[in-house]
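>>> any chance you could fold what I've pasted below:
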Amino acid sequence: MTFPPLREELRGVEPYGAPQLDVPVQLNVNENPYGPSAETVADIAAAVAAAATTLNRYPDREFTELREGLAAYLNGSGGSGLSADQIWAANGSNEIMLQVLQAFGGPGRTAVSFAPTYSMYPEYARDTSTTWVAGRRHEDFSFDLDHAAALIAEHAPAVVLLPSPNNPTGTALPHEVIGKLCDLLPGGIVVIDEAYGEFRREGVPSALELLPSYRNLVVTRTMSKAFALAGARLGYLAAAPEICDALRVVRLPYHLSAVTQATANAALRHADELLAKVAELRAERDSTVEWLRAQGHAVADSDANFCLFGLFEDRHAVWQGLLDRGVLIRETGPDGWLRVSIGTAAEMMAFKDALTETLTVMRKETELT
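Predicted coordinates:
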């Protein structure tokens, strides 16, 4: 017998993870390049210190204060009338998605998304023994509603998972698509993953607006991106109270530590300051898209804090060329495409210089051969 006795479908599988390399410019995991202010750090430290005095006790299992704070925040970020019983939180959006599939997926049930899509979704399905089916998008990465309707009719999924803005393309979903998907799946759950929702362009609505109309709609957010709290690991969702109650069945006891709750509550007190750089990052994203297109590259329209660009015959060689020049981006998405996170103005200038140098060298090498 092979040891350890791992589940057969997990044998030979590499753990998920983007490269973590010590380079001067890290633009590969869509982090916010601007850390919290000294005032915010001090408030978080004080909150954690207060929580530390009671670490001999279990934390608030229902994280009531945090749910109230998140509801209030979402009511000013695309939602309206949300209450604490419509909010659920966990250790990052990853755990949120896993809990959703634990509750609504599982053996004999199917989860669907439409490629290109977030690369972790099939892993959540695998880990919960949920059948995974991936449809497709149009070539310009817009949503193919006719294809989606046919796929849903064929597979009758329990859960549809869709990022909006999409990762890795940055494409946002229009309300009519989301509403139609909810109508097509009256006995299932439609999850709209708004991890990058705060970065959407002016006039692009949040799926939170649709919650009063569709009880099978779930909208997820995270504090890792716009809130610049990737290290805190706090993801959350808004949905009908019945959906939140269902997730309480599958969550592990006391899954949100007192330290996590204290950190997130303190961050919400400083939401305006933490989100102050979002407009600047949006502008930097738009100028990056414009620059890339001016260089002759294809670039997907983006409502996120990254952009997908290409097309390259050997994208790995381009990725390696940037890395050799101290700039780390992400080799992800369809063949020929690369994704760059939006950093500070100085970091984006370093990216542009490194890309220009890399492609110049590659062209010269091609001419010599």
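>>> only C-alpha atoms from now on, for both contacts and neighbour counts.
Will do.
>>> for Met120, which non-adjacent residue is spatially closest?
Tyr16 (7.6 Å; Cα to Cα, 6 or more residues apart in numbering).
>>> now for that neighbour, how many residues are close by?
Counted with other Cα atoms under 10 Å, the neighbours of Tyr16 add up to 9.
>>> list the contacts of Glu194.
Counting by Cα atoms under 8 Å, 6 or more residues apart in numbering, Glu194 makes contact with Pro163, Ser164, Pro165, Val219, Thr220, Arg221, Thr222.
>>> secondary structure class for the residue nearest to Met120?
coil (DSSP: H, G, I helix; E, B strand; the rest coil).
>>> and Ile192, by the same measure?
strand.
>>> what is the neighbour count of it?
24.
>>> Asp235 contacts Met97, doesn't it?
Asp isn't right for residue 235; it's Gly. No: with contact defined as Cα atoms under 8 Å, Gly235 and Met97 do not form a contacting pair (9.4 Å).
>>> intersection of neighbour lists for those two?
Counting by Cα under 8 Å, 6+ apart, nothing touches both Gly235 and Met97.
>>> which residue ranges of the stretch 101-250 of the chain form strands?
110-115, 131-136, 159-163, 189-193, 217-222, 235-238 (DSSP state E, counting those that start in this stretch).
>>> can I get these in JSON lines with distance to Leu338?
Below are these laid out as JSON lines (distance: least, Cα to Cα, whole Å):
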{"stretch": "strand 110-115", "distance to Leu338": "15"}
{"stretch": "strand 131-136", "distance to Leu338": "19"}
{"stretch": "strand 159-163", "distance to Leu338": "18"}
{"stretch": "strand 189-193", "distance to Leu338": "21"}
{"stretch": "strand 217-222", "distance to Leu338": "24"}
{"stretch": "strand 235-238", "distance to Leu338": "26"}
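>>> between those strands, which gets nearest to Thr2?
Set against Thr2 and scored by Cα to Cα, these come closest in strand 131-136, at 25.6 Å.
>>> please give the structure of this sequence too, so both can be compared:
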Amino acid sequence: MEWPPLRAELRGAEPYGAPQLDVPVQLNVNENPYAPSDEVVASIAAAVADAARTLNRYPDRELVALRAALADYLGHGVRPEQVWAANGSNEVMLQILQAFGGPGRTAVSFAPTYSMYPEYARNALTDWVVGHREDDFTLDLDHARAVIDEHQPSVVLLPSPNNPTGTALPLEVVAAVCEQAPGVVVIDEAYGEFRRAGTPSALELLGEHRNLMVSRTMSKAFALAGARLGYLAADPVLCDALRIVRLPYHLSAVSQATAVAALGHAEELLGRVDDLRRERDACVEWLRGRGFEVADSDANFVLFGRFADRHAVWQGLLDAGVLIRETGPAGWLRVSVGTPAEMAAFRDALDQITGHDSPAGAELNGPAGAELQETT
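As a prediction, the model looks like this:
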């Protein structure tokens, strides 16, 4: 036996993770650039202090107070028994694959899509099948239906807004996939709060489709990436299924207290979301004005291209002190939306690299027909 006795499909695999580099402007992992206010910090500190007085006891394994607070925040008639939470939406997704995937079962998504999905499937011993999105990153329903019919997946994973493209799914597409899929359909709304006006949430369809699960996170809009709190809304039967595979006391008392305290400041924190939406839209307009292709975005990031050598552009930005993400389809790059000062630094650096007198830096642009690839 080889040492260490790692599973065969894990040999040679690299741990997931974006580069963690100490640079002045970090725009690569879609964080909220605005730290919580002093008032929010004080509320969280007080809640954590209360929780600390009971740390000799295990936390509430059913997350009663947290699920009630999340249900109240989500609205749409969502009840506490329809909510589940875990250590980031990553753990929520893994629990879904553990509960509804497994040997002999299949999970499906459509590329470009979130690069962790196949890893969740792999870790849960679930077959992974990826279809494709159209050139504009929308989802063709005929293709989606064909993939679902052929593979009969027990889990369909659809980010909306999509990562890495920022593309949101129309409700009619979500409904059609739910009707076609034999298993659960997960609409991953990690960036849902950043949707443009008029873009609906899949939460509106919860009462119509028993197989629909809508996941969210507090890492982005709530500026709580360090707290690791993800959650979903679904039929209570599906939430109860996740309770079977969850680890005992999987969400600490400190995490629960932090999240509940932050939810009490939802209005203030979402005010920053409005600022980021405006900065995102300005970035899209500026990039298009420079001649770049830019995907419509309902998220807090922007995908743009196309470059014959995107790594050279990424490296050039890094050399200028600006870290973005080399991810998505071939020839494209993704920039997280930061503060006005950070976005100004990004624009200045990109102009220097591509040559602002030549729209889009034509000498670096690749062919428009670059092949779609799964994100990395």
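>>> care to give me the TM-score?
Scored against TM-score structural alignment, normalised by the length of structure 1, the superposed chains reach a TM-score of 0.96; 362 aligned residues with a Cα RMSD of 1.5 Å.
>>> related to what we said a few turns ago, of the contacts of Glu194 of structure 1, closest to Leu281 of structure 1?
Using Cα to Cα, those come closest to Leu281 of structure 1 at Pro165, 15.1 Å.
>>> shouldn't the closest one be in contact with Asn305?
No: between Pro165 of structure 1 and Asn305 no contact is recorded; they are 9.5 Å apart, counting by Cα under 8 Å.
>>> quickly list what's touching both of the two.
Tyr196.
>>> quick one, which of the strands of the stretch 101-250 of structure 1 gets closest to Ala51 of structure 1.
strand 235-238 (20.1 Å).
>>> what range in structure 2 does that closest one sit on?
Aligned by TM-score structural alignment, strand 235-238 of structure 1 falls on residues 230-233 of structure 2.
>>> what's the match for the residue nearest to Met120 of structure 1 in structure 2?
Checking TM-score structural alignment: Tyr16 of structure 1 goes with Tyr16.
>>> report how many residues lie close to whatever residue of structure 1 lines up with Pro329 of structure 2.
Alignment note (TM-score structural alignment): Pro329 of structure 2 maps to Pro334 of structure 1. As a burial measure, Pro334 of structure 1 scores 15 neighbours (other Cα under 10 Å).
>>> helix, strand or coil for Pro334 of structure 1?
coil.
>>> how far off centre is the longest helix along structure 1?
When structure 1 is parsed with DSSP state H, its longest helix is helix 345-368. Its chain's C-alpha centre and that of helix 345-368 of structure 1 lie 29 Å apart, by Cα atoms, centre = their mean, to the nearest Å.
>>> likewise stretch 137-153 of structure 2?
On Cα atoms, centre = their mean, the centre of stretch 137-153 of structure 2 falls 21 Å from that of its chain.
>>> before we move on, back to that, do you know how far the match of Pro329 of structure 2 is from Gln295 of structure 1?
Per Cα to Cα, to the nearest Å, Pro334 of structure 1 is found 20 Å from Gln295 of structure 1.
>>> could I get the full set of helices for structure 1?
Counting by DSSP H, the helices of structure 1 are 38-52, 64-74, 92-104, 121-127, 145-155, 175-184, 241-250, 258-269, 271-274, 278-294, 315-324, 345-368.
>>> tell me, stretch 145-157 of structure 1 lands on which residues of structure 2?
So stretch 145-157 of structure 1 sits over residues 141-153 in structure 2, by TM-score structural alignment.
>>> show me which positions of that stretch end up buried.
Buried residues in stretch 141-153 of structure 2, counted by 16 or more other Cα atoms under 10 Å: Ala144, Val147, Ile148, His151, Gln152, Pro153.
>>> swap in stretch 245-253 of structure 2?
In stretch 245-253 of structure 2, counting by 16+ other Cα under 10 Å, buried: Arg246, His250, Leu251, Ser252, Ala253.
>>> residue in structure 1 matching the fourth one?
With TM-score structural alignment as the matching criterion, the partner of Ser252 of structure 2 in structure 1 is Ser257.
>>> nearest spatial neighbour of the spatially most central residue of structure 2, skipping sequence neighbours?
Compute the mean C-alpha point of structure 2, and by Cα atoms, centre = their mean the closest residue is Ala190, 4.2 Å away. Leaving aside its chain neighbours, Ala190 of structure 2 sits nearest to Arg216 (4.6 Å; criterion: Cα to Cα, 6+ apart).
>>> what's the local residue count around the one you found?
Neighbour number of Arg216 of structure 2 under other Cα under 10 Å is 24.
>>> map it across to structure 1 for me.
Using TM-score structural alignment, Arg216 of structure 2 sits opposite Arg221 in structure 1.
>>> ok, its match touching Ile192?
No: if you go by Cα under 8 Å, Arg221 of structure 1 and Ile192 don't touch, sitting 9.1 Å apart.
>>> so what's the match of Arg216 of structure 2 up against?
Ser93, Asp193, Glu194, Ala195, Tyr196, Gly197, Gly235, Tyr236, Leu237.
>>> shouldn't the first one be in contact with Gly235?
Yes: taking contact to mean Cα under 8 Å, the distance of 4.2 Å between Ser93 of structure 1 and Gly235 places them in contact.
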